[in-house]
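K.L.:
Return atomic coordinates for the entry below.
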Amino acid sequence: MDQLILFSKFPFVQTSEITLRKIEKSDLDELYSIYSNENLFKYRPGEVKRNKSTVENMISHFERDFGKKKTIFLGICLNEDLKRIIGIAEIFDFDTKVNMATIGYTLNEDYWGHGFATKTVEALRDYLLNTIGINRVQAFVMPNNIKSKNVLERNKFTKEGTIRQGAVWKGNGVIDLDLYSFLKSDL
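P.N.:
Model prediction:
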């Protein structure tokens, strides 16, 4: 894992259809529409945000967490409008000894069912494996989140098993999680 490249500046990952880029203050309205949607928090950690000022503070926390080399939050954009985010991609839980990272993704509900989550996971996976030199990319999914499991399976991730009552997700309590992974050797 080349942390010098990974944390030298916010990643800018562009494919033929989507771009993953730094989240800016100007993204507040789109970010708020994501974080204030109760449907999105059925299957992700955290709680619905009730006011824009909370979400605005999160943007500066994204910058802080990047500076601490802790988590990378990226806006997901369609290439025809890079100023408007349709979702959030996350890279976190870096382990340099194992050479791995965990990914997460959340799309604005208006963009569900169009393949953008699948394209986001593909972009994250390829960026981490090919540009950063990660060996293992993993993702955790609640067992009843069928759509997200399908996204990972379309990207050739392997289900390793279920971690039973092994995590606490704020807003969801103690939960089961399915663990999926993709290794560089799987390419």
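
K.L.:
Every contact and neighbour count from this point should use C-alpha atoms.
P.N.:
Fine.

K.L.:
can you give me the strands in this protein?
P.N.:
All strands of the chain, identified by DSSP state E, fall at 13-14, 18-22, 71-78, 85-95, 100-107, 136-141, 158-169, 173-183.

K.L.:
how about the ones you listed in JSON lines, adding distance to Asn150?
P.N.:
JSON lines is the format used below for these (distance: least, C-alpha to C-alpha, whole Å):
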{"stretch": "strand 13-14", "distance to Asn150": "23"}
{"stretch": "strand 18-22", "distance to Asn150": "19"}
{"stretch": "strand 71-78", "distance to Asn150": "19"}
{"stretch": "strand 85-95", "distance to Asn150": "17"}
{"stretch": "strand 100-107", "distance to Asn150": "13"}
{"stretch": "strand 136-141", "distance to Asn150": "11"}
{"stretch": "strand 158-169", "distance to Asn150": "11"}
{"stretch": "strand 173-183", "distance to Asn150": "11"}
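
K.L.:
Could you also give me the structure for this second sequence? I'd like to compare it with the first:
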Amino acid sequence: MGLEFPIIETERLILREVTIEDAEGMLDYFSDQDVVKHIGLAPFQSVADVYDEINWYKSIREEGSGIRWGITLREEEQVIGSCGFLNMKPKHHRAEVGFELSKDCWGKGIASEALEAVVKYGFLHYELERIEALVEPTNLPSQKLLERQKFQKEGLLRHYEYTCGKFDDLYMYSILKGDLNEI
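P.N.:
Sure thing, here's the model as predicted:
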């Protein structure tokens, strides 16, 4: 994945590597039930839980199976969410995209701006042809966000994941490189 962590800049955001110094701020949103309820995690209880998350970000990058950017507002250092790829399959030119955002930032177009930038980056720099997103049927805001970004709902994957003591149905969404005219 290259040695230097890529920084993505948009009109309002800087997407950058998350570090241990970001853990306290990240605990604010990872401990919020409303933020984590659709991403298969129990609310975090301590900074140690955030360290585990940050270590996962590092491990997927090192093994080449993903990359996760911390989302920050241009004028602020604090990480307010993350967006990135996991389950990258270079042989098949595909990856899954995921994201979460602090509740304080919902409804302001931040997740949309971050997702758009990450998707374009994936098509341009990782030679992806297909980007997938898995979303719980009850997560209507994320479904609407994906649809606004030209992702297409492909179908329901029944009992696809087992998280937090239950089986989750997930909708499969995808976008192909050719779906974006400007790439």
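
K.L.:
what TM-score do we get after superposing?
P.N.:
For this chain pair, the superposition-based TM-score is 0.91 by TM-score structural alignment, normalised by the length of structure 2; 180 aligned residues with a C-alpha RMSD of 1.5 Å.

K.L.:
Highest mean neighbour count out of the strands of structure 1?
P.N.:
Highest mean neighbour count of the strands of structure 1: strand 71-78, a mean of 24 (counted as mean count of other C-alpha atoms under 10 Å).

K.L.:
which bit of structure 2 covers that one?
P.N.:
Aligned using TM-score structural alignment, strand 71-78 of structure 1 spans residues 66-73 in structure 2.

K.L.:
which residue in structure 2 lines up with Val50 of structure 1?
P.N.:
Quick fix: residue 50 of structure 1 reads Arg, not Val. Using TM-score structural alignment, Arg50 of structure 1 sits opposite Gln45 in structure 2.

K.L.:
just to revisit the earlier point, what about the match of strand 71-78 of structure 1, distance to the chain center?
P.N.:
8 Å (C-alpha atoms, centre = their mean, to the nearest Å).

K.L.:
who touches the residue nearest to Gly75 of structure 1 when sequence neighbours are not counted in this structure?
P.N.:
Of all residues not flanking Gly75 of structure 1 in the chain, Ile88 sits nearest, at 4.8 Å (C-alpha to C-alpha, 6 or more residues apart in numbering). Contact analysis of Ile88 of structure 1 by C-alpha atoms under 8 Å, 6 or more residues apart in numbering lists Phe73, Leu74, Gly75, Ile76, Tyr105, Thr106, Leu107.

K.L.:
tell me which of those are still there in structure 2?
P.N.:
Retained contacts for the contacts of Ile88 of structure 1 in structure 2, judged by both residues aligned by TM-score structural alignment, their matches' C-alpha atoms under 8 Å, are Phe73, Leu74, Gly75, Ile76, Tyr105, Thr106, Leu107.

K.L.:
Kindly indicate which of those lies nearest Leu183 of structure 1.
P.N.:
Tyr105 (18.8 Å; C-alpha to C-alpha).

K.L.:
Can you find the partner of that closest one in structure 2?
P.N.:
Aligned partner of Tyr105 of structure 1 by TM-score structural alignment: Phe99.

K.L.:
Let me see the contact set for Gly161 of structure 1.
P.N.:
Gly161 of structure 1 neighbours (C-alpha under 8 Å, 6+ apart): Asp178, Leu179, Tyr180.

K.L.:
And Phe73 of structure 1, by the same measure?
P.N.:
Phe73 of structure 1 touches Lys22, Ile23, Phe62, Phe66, Ile88, Ala89, Glu90, Ile91, counting by C-alpha under 8 Å, 6+ apart.

K.L.:
what's the nearest residue to Val50 of structure 2 if we skip its chain neighbours?
P.N.:
Closest to Val50 of structure 2 by C-alpha to C-alpha, 6+ apart is Ala23, at 5.7 Å.

K.L.:
In structure 1, what residue corresponds to that neighbour?
P.N.:
By TM-score structural alignment, Ala23 of structure 2 lines up with Leu28.

K.L.:
hang on, that match packs against Glu56?
P.N.:
Yes: with contact defined as C-alpha atoms under 8 Å, Leu28 of structure 1 counts as touching Glu56 (6.2 Å).

K.L.:
In space, what's closest to Ala89 of structure 1 - neighbours in sequence excluded?
P.N.:
Nearest one to Ala89 of structure 1, counting by C-alpha to C-alpha, 6+ apart, is Tyr105 at 4.4 Å.
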